[in-house]
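Here's my sequence, what's the structure:
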Amino acid sequence: MKGIPAGVSASHPATARAGLQVLRDGGTAGDAAVAAVLACCVAETIFTGLGGGGFATYFDAATGEVTCLDFFTAVPGLDDDCRAGPMIAVDVFFGGLPQVYSIGGASVGVPGVPAGCGEVHRRWGRLPWAEVVSPAISLAKTGVPTPEAHARTLDACAPALAWGEGAAVYTPNGRRLAGGDLLFHPGLATALDALALNGPSIFYTGDFAPIVVDTVRRAGGVLGPRDLAEYRVLETPVDHAELGGYRVRARHDLNRTVDTIGGLPADLTRPHRAPGVAAALRDQGRQRIGDTTNISVVDPDGNACVITTTLGLGSGVWLPGLGINLNSMLGEGELITDDMRPGRRMSSNMCPLVVIDPDGRLAVAAGSAGASRIRTALIDTLLGVLIDGLDMTEAIARPRFHVVDDTVHAEFGYPRAELAALDQAGWRIKQWPDLNHYFGGVTAVGQAGAAGDPRRAGVGLLL
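Predicted coordinates:
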């Protein structure tokens, strides 16, 4: 069994380069992952940002221990001194069909990305904090070219992203950003400079905290100073399942990724497995879009850090002078549960994971964007690498299918023999004309190499 290479995989070349730079400077997987996440908050604001939330999974090569951290958004309202105003409904078209989302101040949950980055660095970092933040600052000062794949996502999500102050960022001079155009956020370098100097607490109890509260409340939200001051990163239980003699380890997410892996059919040969995989993936019709991105890092010591973050679609509520769009997680219908009391952590489909080989060594570090398609994308990639023997690039780039109720949505080029098996088993087939960012955005580093998802302009870079 070959060893795993050190490297970084991300959904933007600039993000991956930021993480790789930190690895070259002697940083750990934790250092590099945090640097890449902060770079995401500059280069991938169509998907994520400092105003969002996320999850991290860390593999310690020396001990074999896997740790999952939850720094997702929390439900605001602990201060109990104001009422939420109405949210703003926006239609986002995906696959030709409208999806209704809600944005505005009342959609803003307590952000966790700054706190999460700080906790990952505290636990597993080695370089000084300011050095880890530095690559993101450099990107924020110049702006970053928009990949064509990101521009296509913007086309779908513009009703939310280009709303209000976002119009000047995403539709400068009245024209929506296209592939190759510069994405630049005035004030974001200032915010990152302050983060480097003061640490994440600046957002929760420091100078930025009253700015966050005042901005959200003026926009009709209820987030208050106590919501920020009492926010904490949580350590969550680690779930596991077997796949082809390997052990997959991750948090227990809303879409039950690990449980689904455990429910895959015994016969995983192609094309026979297709109906059984489809049955395991049946997801009660959730088809939310979601703006999400993922970072996967392995360092030279074999440690891995996988971090997935999101803004939802973004609330359209921007911190004045700081270039930060706040999340819209309270406007994401599939995340609203019966226990949405103030202070409670919201649920999520995000599932950064690691795979351990039969010898106890790291085999894969992976995560994905794509809301309810995260599970689909991750499972198909793991089947490609662990069962089908593909390298990471082939496994991530090949056509996938996603299940909604009794319909299989299949990307262009999906094998005809498997579609026939699905049809014979009674599934309805909807064939898409292309490889589409709807089907997720995997980034992974493993024994099979490092790769990003072409659906999201992803890249994998080895040290």
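
only C-alpha atoms for contact and neighbour calcs from this point on.
OK.

measure residue 309 to residue 430 for me?
30 Å (Cα to Cα, to the nearest Å).

Just want to know which of the two has more residues nearby.
residue 309 (31 against 14; other Cα atoms under 10 Å).

To compare against the first, here's the next sequence to fold:
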Amino acid sequence: MVVTANPHATDVALAVLRGGGSAADAAIAAALVLNVVEPQSSGLGGGGFLLHYSAADGRMSAWDGRETAPADVDASLFLDASGKPLGFHDAAVGGRAVGVPGLAKLLGEVHRHHGRLPWARLFAPAIALAEEGFPVSPRLHALIGGDRFLAKDAQARALFYDAGGAPLAVGARLRNPRLAEVLRVLARDGADAFYRGDIAAAIVDVVNSGPNPGTLSLADFAAYRVIRRDALCGPYRGWRVCGMPPPSSGGATVLSMLGLLSRFPLAGIDPDSAFSRHLFAEAGRLAFADRDAWYGDPRAMPLSPAQLLDAAYIGARAQQIALDSSLRRAQAGQPGKVQRAVPAVHPERASTSHVSIVDAAGNAVSMTISIEDAFGSRRMVRGMLLNNQLTDFSFVPRDVRGLHPNRVEPGKRPRSSMAPTLLFAPDGRLHAVLGSPGGSAIINFVTEAVIGLVDWHIAPDALLARPHVGSRNGPTEVENTAEGRALASRLALFGQETVVRDLTSGIGLVVRAPQGWFGAADPRREGVAAGL
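Down below sits the predicted model:
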């Protein structure tokens, strides 16, 4: 079973499985196709996180392909001359926020450990699509037309706009021969070819020139490594939930929310009631307060996820959830009375993609990949959009109470909210593979899905169609649908301050069914589920 964010990627991944490929092979081929057909969201100019499950021995691998900061940066990277934080797009557009991309090496390492088909074969579909082109979808057309910065880059302007300067029309064929050539080089020479020679030199040149330049070097590319980490797992009502450890805050914050909610008998509460949504929002406030205060590159965190997820600590935090009133804004906890760094909250953008796959042998991949903002830094090199992931660092490095663990430093990996997730049933069998794009709201989207599966046994399609409600330790966000607006008015009875907005998740969900696997793609985007 395959669920990806685009029909082209789903078709290619399914063909890889049909041809005897593993879940890892299918995920690699899908990621490369997504670079071609969904360039605003992910690609070789960015990075990501991947969870792999081996059915034969039950082993999990957590692969960290997150971007890294250049060696020549310091904590003032996103401060102006007066020491004040830059506006988001003042920081994001241009070379300043570009980190060393990790996706190419991530795919290479995963293939080396879990691949079955030849590496070059996995590139062929993406190369063909880049060369021959594909019809521009309504979603891509709208995103191009709505972006204020993309056309300022000459390569992007030539690729995404017609001769008159208008966004490519719906149905127009988008061809990217420059990207096809990069893909050919990687197919022939391996993932390391991205980090040396002409490709790396071209990226360094573009990042360090033009408006708002950065400081990437060839040495930064040569030093880049994918890190194989231990998956972060925790219990929920007898089930086991596994996700990514830091530098992603996604896995830990999902587990924190589930721990906070475990004291409430959700199975006996109407899932569509304002009361269940109130409890969920309050758990989000508490979990996000800790996320904002404590999480970053694990080398800089003063506390470990184990301390922040300790059952006694989470239980004490849960006591703050009232049944009939809202915290409005929660304060971070202090396990062990360690001095808390002050949260430096900033927007984490929602331009990301997700792939969920289970192969015929029961091996599984949950992979979330991103270039951060829509169209990333709006700097294009050889058909690839470059990330602006360094804006996921805290812009303000410190205040009177100390340094923030997510401050900018050379070689660090910025905090992420990407939350590829594997859910295991009480009998130990893999039950679900999931994840989503959506910036920091990913955490709420994934937690909602886990609760829907475990507590309420909601069918996957129905689960993904429900309106989102949650808090990131600010106003309670309610999805702008008729059902969502009705929920917002009822949440006011619990003292919730609500804001109604679009919450464009893109959950890819694969769930065990009696005869195999059932897949569901989020109806808010272009995703498709398909199986053999």
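
Which residues are in contact with the counterpart of residue 342 of the first structure in the second structure?
In the second structure, residue 342 of the first structure lines up with residue 410, judged by TM-score structural alignment. Contacts for residue 410 of the second structure (Cα atoms under 8 Å, 6 or more residues apart in numbering) come out as 69, 70, 71, 72, 73, 74.

again with residue 377 of the second structure
So residue 377 of the second structure contacts 92, 93, 94, 95, 97, 98, 385, 386, 387, 388 (Cα under 8 Å, 6+ apart).

residues near the aligned residue in the first structure for the third one, how many?
Applying TM-score structural alignment, one finds that residue 94 of the second structure aligns to residue 104 in the first structure. Around residue 104 of the first structure sit 27 other residues, with neighbours defined as other Cα under 10 Å.

Excluding residues flanking it in the chain, which one is nearest residue 104 of the first structure?
Nearest non-adjacent residue to residue 104 of the first structure, counting by Cα to Cα, 6 or more residues apart in numbering: residue 315, 4.9 Å away.

Aligned against the second structure, show me the partner of that neighbour.
Mapped onto the second structure by TM-score structural alignment, residue 315 of the first structure lines up with residue 377.

Residue 215 of the first structure too?
By TM-score structural alignment, residue 215 of the first structure lines up with residue 206.

ok, its match touching residue 96?
No - in this structure, residue 206 of the second structure is not within contact of residue 96 by Cα atoms under 8 Å, at 10.9 Å.

In terms of neighbours, single out the busier of the two.
Taking other Cα under 10 Å, residue 206 of the second structure and residue 96 do not tie; residue 96 has more neighbours (25 against 19).

Moving along the chain from the helix or strand containing residue 369 of the second structure, name the first helix or strand you hit.
Assigned by DSSP states H and E, residue 369 of the second structure falls within strand 364-372. Using DSSP H and E, the helix or strand that follows strand 364-372 of the second structure towards the C-terminus is strand 380-381.

Next secondary structure element downstream of that next one?
Strand 380-381 of the second structure is succeeded, C-terminally, by strand 384-385 (DSSP H and E).

which residues of the stretch 201-350 of the first structure fall in strands?
For the stretch 201-350 of the first structure, the strands defined by DSSP state E, counting those that start in this stretch occupy 234-236, 239-243, 246-250, 291-298, 304-312, 318-319, 324-325.

so which of those is the most packed in?
Highest mean neighbour count of the strands of the stretch 201-350 of the first structure: strand 291-298, a mean of 34 (counted as mean count of other Cα atoms under 10 Å).

how about that strand, which residues of the second structure does it hit?
Against the second structure, strand 291-298 of the first structure falls on residues 351-358 (TM-score structural alignment).

Next, the mean deviation of the matching stretch compared to the first structure.
Once fitted to the first structure, stretch 351-358 of the second structure is off its aligned match by 0.7 Å on average (mean Cα distance after the TM-score superposition for the first structure).

from the chain's centre, how far out does that stretch sit?
Distance, stretch centre to chain centre, for stretch 351-358 of the second structure: 9 Å (Cα atoms, centre = their mean, to the nearest Å).

For residue 420 of the second structure, what is the corresponding residue in the first structure?
Mapped onto the first structure by TM-score structural alignment, residue 420 of the second structure lines up with residue 352.

got a list of what the equivalent of residue 441 of the first structure over in the second structure touches?
Counting by TM-score structural alignment, residue 441 of the first structure corresponds to residue 506 in the second structure. Taking Cα under 8 Å, 6+ apart, we find residue 506 of the second structure in contact with 5, 353, 354, 436, 437, 438, 521, 522, 523, 524, 525, 527.

For residue 90 of the second structure, see how far away residue 506 of the second structure is.
Distance from residue 506 of the second structure to residue 90 of the second structure, counting by Cα to Cα: 27 Å.

quick one: which helix or strand includes the nearest residue to residue 8 of the second structure once chain neighbours are set aside?
Closest residue to residue 8 of the second structure apart from its sequence neighbours, by Cα to Cα, 6+ apart: residue 33 at 7.1 Å. Under the criterion of DSSP H and E, residue 33 of the second structure resides in helix 23-37.

now do residue 61 of the second structure
Using DSSP H and E, residue 61 of the second structure maps to strand 60-65.

Would you mind getting the average deviation of that strand from the first structure?
Here strand 60-65 of the second structure, set against the first structure after superposition, deviates by a mean of 1.0 Å using mean Cα distance after the TM-score superposition for the first structure.

contacting residues around that strand?
Contacts of strand 60-65 of the second structure (Cα under 8 Å, 6+ apart): 47-54, 102-103, 105-106, 110, 225-231, 243-244.

switch to 6 Å and redo it
Under the contact criterion Cα atoms under 6 Å, 6 or more residues apart in numbering, strand 60-65 of the second structure has outside partners 47-53, 102-103, 106, 226-231.

farthest pair in those?
53 and 102 (20.9 Å; Cα to Cα).

In terms of neighbours, single out the busier of the two.
Neighbour count, other Cα under 10 Å: between residue 53 of the second structure and residue 102, residue 102 has more, with 27 against 23.

Isn't that one up against residue 67?
Yes - assessed by Cα atoms under 6 Å, residue 102 of the second structure is found in contact with residue 67 at 5.3 Å.
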